[in-house]
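S.K.: Could you look at this predicted model? Sequence included:
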Amino acid sequence: MIVGLTGGIGSGKTTVAKLFSEYKNVAVYIADIEAKKLMNSSIIMKSKIIKEFGEEAYKDNQLNREFIANIVFNDKEKLTILNSIVHPEVKKHFQKFVLKNTKRDYILYENAILFESNNTSFCDVIISVFVPLKVRIQRVISRDNTSESAVLQRMKNQWLEAKKLLQSNYIICNIKLEDTKNQVAKIHNILTKNKT
């Protein structure tokens, strides 16, 4: 069983994914982390990114994330191009991960743009992490040392919260850590058919 985990920027998806990873019978795949690794290690991806964004896209053989982010978060067309390079490779990588983890109770697939990238089709269950907009903005500002306008610009590239929530099987309200832990435990019990 593949469980998709998503949520808007600053909702705390990584925190929720970590809570799920504490269960030994769960395999967790964080698409963003794997995509970054692949962008640095895949020769195919590197050459496509350089061809599209120029030599500056890599600095000391590592992806120049700030340079790329400045381009794609201000240009929807460039974001689409980057996604068309990255997503197919991440998808292939994830398929290999699934094959390696078939004995687990379920695989948690954490992806910020699960709906936007049309990756819900291979998920059996979808969980959305929800946090009020003001809280999300504050979290991202302090986490990334950025401005409110920069955060709002990045949010423009994600679906509206309500649209995601309506298409999710479960919603985790991630404001207080203790409450979040309880919600994760409850969902895990349902998914593994344990009785609470």
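M.R.: Alright, I've got the coordinates.
S.K.: For the rest of this, base every contact and every neighbour count on C-alpha atoms.
M.R.: Fine.
S.K.: need the strands for the chain, in chain order.
M.R.: Ranges of strands within the chain are 2-7, 26-30, 58-59, 62-63, 106-110, 125-130, 170-173, based on DSSP state E.
S.K.: what's in contact with the second one?
M.R.: So that's strand 26-30. For strand 26-30, contacts defined as Cα atoms under 8 Å, 6 or more residues apart in numbering pick out 17, 20-21, 94, 97, 101, 104-111.
S.K.: for comparison:
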Amino acid sequence: MLRIMLKVGLTGGIGSGKSEVSRLLAARGAVVIDADKIAREVVEPGTAGLAHVVGVFGAGVLHEDGSLNRERLGSIVFADSERLASLNAIVHPLVGARVAELQEQTDDDAIMVYDVPLLAENNLAPMYDVVVVVDASDEVRLARLVGLRGMNEGDARARFAAQATRENRLKIADIVVPNEGSLKDLQVQVDEVWAELTARATP
């Protein structure tokens, strides 16, 4: 019987630096399950997931090579909550099934970190022993998305609007990781988080 020592839900708004925290936790020994990565895998060319997406949204959401055009699909769903719900209804069950497979392959006594962008939105906090929220102001996140990712401001704000508010994310947090400074600052924060998670996991 698989015994996971500690199940940690990791979340944060787009542009908060959640993926960097995830990477740093993995480097410290966490087993990380990345919901975004899995969500990409389940709609790769040739999958039933991609066929279902095309059936609902049309072939216009594909690149010429048959792969999913995420930018085009994103511009559709993040401007329309009903369309977003339709996409989630396709992708979320596939992601859940894949996560279950990965859990079965994991060593006993792992500290498992589930990197879940929509943890707050989907009311998933009760699934985890600890919820870690990576936090940055909307202004800082917007500057990162526009300056570092090249996203236009309108698209960035649409993504914000489709996600939980900063306040709602913080309400579900057991541990908050402030991330408005340097990478070195963040590394110090993650060291502290890892120490706390290790302490919580110790019988």
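M.R.: That came in fine, so what should we check first? This one's a predicted model, so the numbers in the text were calculated from it and none came from an experiment.
S.K.: Deepest in the core, which of the strands of the first structure is it.
M.R.: Among the strands of the first structure, ranked by average contacts under mean count of other Cα atoms under 10 Å, first place goes to strand 2-7 (a mean of 25).
S.K.: Could you tell me where the biggest helix by length in the second structure falls in the first structure?
M.R.: In the second structure, ranked by residue count with DSSP state H as the criterion, the top helix is helix 81-104. Alignment of helix 81-104 of the second structure against the first structure: residues 76-99, by TM-score structural alignment.
S.K.: Show me what counts as buried in the matching stretch.
M.R.: Lys78, Leu79, Leu82, Ile85, Val86, Glu89, Val90, Phe94, Val98 (16 or more other Cα atoms under 10 Å).
S.K.: Next, the contact list for the closest residue in space to the second one that isn't next to it in sequence, please.
M.R.: Distances taken as Cα to Cα, 6 or more residues apart in numbering put Val72 closest to Leu79 of the first structure, at 4.5 Å, once the chain neighbours are dropped. Each residue near Val72 of the first structure by Cα under 8 Å, 6+ apart is listed here: Lys78, Leu79, Leu82.
S.K.: Residue nearest the middle of the second structure, spatially speaking?
M.R.: Nearest residue to the geometric centre of the second structure (Cα atoms, centre = their mean): Pro117, 2.7 Å.
S.K.: What residue in the first structure is paired with that one?
M.R.: So, by TM-score structural alignment, Pro117 of the second structure is matched to Ala112.
S.K.: Leaving out chain neighbours, which residue sits closest to its match?
M.R.: Thr6 (5.1 Å).
S.K.: Just to confirm, what residue in the second structure is aligned with the one you found?
M.R.: By TM-score structural alignment, Thr6 of the first structure lines up with Thr11.
S.K.: how close does its match get to Asp108 of the second structure?
M.R.: Applying Cα to Cα, to the nearest Å, the value for Thr11 of the second structure to Asp108 of the second structure is 24 Å.
S.K.: likewise Arg144 of the second structure?
M.R.: 38 Å.
S.K.: What residues does His63 of the second structure make contact with?
M.R.: Asn69.
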